[in-house]
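1. Next comes the sequence, and after it the predicted model I'd like to discuss.
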Amino acid sequence: MSFFRLIDKGEGPVRLFVGGVHGREGLTTIHALKKIQSSDVKKGKLIIYNCDATKYISTLDKGYYHTPLGKYIVELIHHYKPEVYVEPHCYRPDSYNRLTDLQRQKRIGVPPLIELEKRVLIGSVSPHIRTSLFKREDVCLTLEMPCIHKENNYMDLEPAPHPDLSLELYTKLLKTLAASSTRKNLEKKMSKKYPLQVEKAREYARAFFGEYPPF
């Protein structure tokens, strides 16, 4: 499940994608990350790392960044200094309502994730690293899709509809992020396809981060 790839196209933005950061999510995220090819990066660098399975600790828990894997991710960020940082995740089928709950900020302190389509969700990375390790203009995103791996303890739950379509869109979004050269370029692409969702993301960012929006 552990996987590393460095795509170097010379000068340009540095992008870091880290999948499967907790639990067994890497069994799903690896399917998308392995599909990103050198041709998807036009200039700059893309570093892809998919993590081995670990005990599940939420990245919203500050203690996560004191675990061996949490420390390693922070080291990757310090080493590569990415301008685009993306965490591909996956979620249990029964967690959809909790992740997109409009009262999520009141309930656990962070804004809800936003569905783009096909049960693929988008949001900011953990505030524990967003404001401490990145600049205001950096792109820092979490992508979520329903888990598709079978090696887990919740396959008796009703699966998400059309997981193949979720994975297809999830992969396409990662390739879009790999190809985008600037924040403005990415926002233009995303706004054209998902105008309402991008505006909602900006609204959540202004409310949560104030003058430090993540998207």
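-> That came through fine. Numbers count the residues shown, from 1 in each chain.

2. hey, let's count contacts and neighbours off CA atoms from now on
-> Fine.

3. check which helix or strand covers Phe17.
-> strand 14-19 (DSSP states H and E).

4. next up, a second structure to put side by side with the first:
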Amino acid sequence: MKLYQLTSSEKKPTKLFVGGLHGKEGLYTAPILESLAKESEYTGKAIIVPCIVKESKYVDVLSEKYYQSKEGIKLLHLIQKYKPCFYFELHAYGEQSYSKLTDSEREQRIGVPPFVDLGNGILLGSIAPILRSRFSESDFCVTIEVPNWKSEKVQAEVLEILKLALSKAKREEVMHGLRMRYPVQIKKAEELFRLYYRNQLRPF
């Protein structure tokens, strides 16, 4: 498992960016995170793991079983070791999964809110509730889903989102940048988050 560490003079906050969590998703997420690791503008300490596993049986991160798997244990170890305040999880999905991931009735169907399409099939939402419970209320946790059938086309845009998180020291600075770029979509994502967590947590 390759790991990059970028540390600025401030050393805080600690940020963790991970991809390739299961299946063959690393084929699509690793190139983006490899590019992120080459960035020269960053604040705090950033830990970047382009691919937790190159290939594995697909176990959904919404399931407890994932966190008992070899790759899930690796992920939990990274979180426990670095204790990130910013956590960005990069996934890849197939075209046939788009409707399920963005289904307005996803919460009723499987217990979690739908992702929001930022455009070009780039989906944004919170992380699995099972994992979110391992972070504090003040931590900033985001999932980005990359469309695997056009990953090269959207790579630059996803990288820009991650660079925003890499370069800012405060969550509100990142959220402001996202709202400026995707006003309608981020408003919807925040509303879905607040409804799900009943206003007990700030998005995300």
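-> All right, it came through fine. This structure is a prediction, so every number in the text was calculated from the model and none was measured.

5. thinking again about what came up before, mean shift of the strand holding Phe17 of structure 1 relative to structure 2?
-> Once fitted to structure 2, strand 14-19 of structure 1 is off its aligned match by 0.6 Å on average (mean Cα distance after the TM-score superposition for structure 1).

6. Residues touching that strand, excluding its own?
-> Here strand 14-19 of structure 1 makes contact (Cα atoms under 8 Å, 6 or more residues apart in numbering) with 25-26, 29-30, 33, 44-51, 73, 77, 80-89, 178.

7. Inside helices: which ones of those?
-> With helices taken from DSSP state H, the overlap with the contacts of strand 14-19 of structure 1 comprises 26, 29-30, 33, 73, 77, 80, 178.

8. Which single one of those residues is nearest to Ser166 of structure 1?
-> For these, the closest approach to Ser166 of structure 1 (Cα to Cα) belongs to Thr29, at 11.7 Å.

9. now the nearest residue to the closest one once chain neighbours are set aside: how far from Ile114 of structure 1?
-> Counting by Cα to Cα, 6 or more residues apart in numbering, the nearest residue to Thr29 of structure 1 once its immediate chain neighbours are dropped is Gly19, at 5.7 Å. Distance from Gly19 of structure 1 to Ile114 of structure 1, counting by Cα to Cα, to the nearest Å: 19 Å.

10. which of these two has more neighbours?
-> Between Gly19 of structure 1 and Ile114, Gly19 has the larger neighbour count (other Cα atoms under 10 Å), namely 28 against 22.

11. what do we get in structure 2 for that one?
-> In the superposition onto structure 2, Gly19 of structure 1 corresponds to Gly19 when matched by TM-score structural alignment.

12. Quick check: its match vs Leu90 of structure 2, distance?
-> Between Gly19 of structure 2 and Leu90 of structure 2 the computed distance is 5 Å (Cα to Cα).

13. now swap in Glu137 of structure 2 and tell me
-> According to Cα to Cα, Glu137 of structure 2 stands 21 Å off from Leu90 of structure 2.

14. what's the answer for Pro114 of structure 2, then?
-> Counting by Cα to Cα, the gap from Pro114 of structure 2 to Leu90 of structure 2 is 16 Å.

15. swap in Thr29 of structure 2?
-> 6 Å.

16. which neighbours do these two share?
-> Among the neighbours of Thr29 of structure 2, those also in contact with Leu90 (Cα under 8 Å, 6+ apart) are 19-20, 146.
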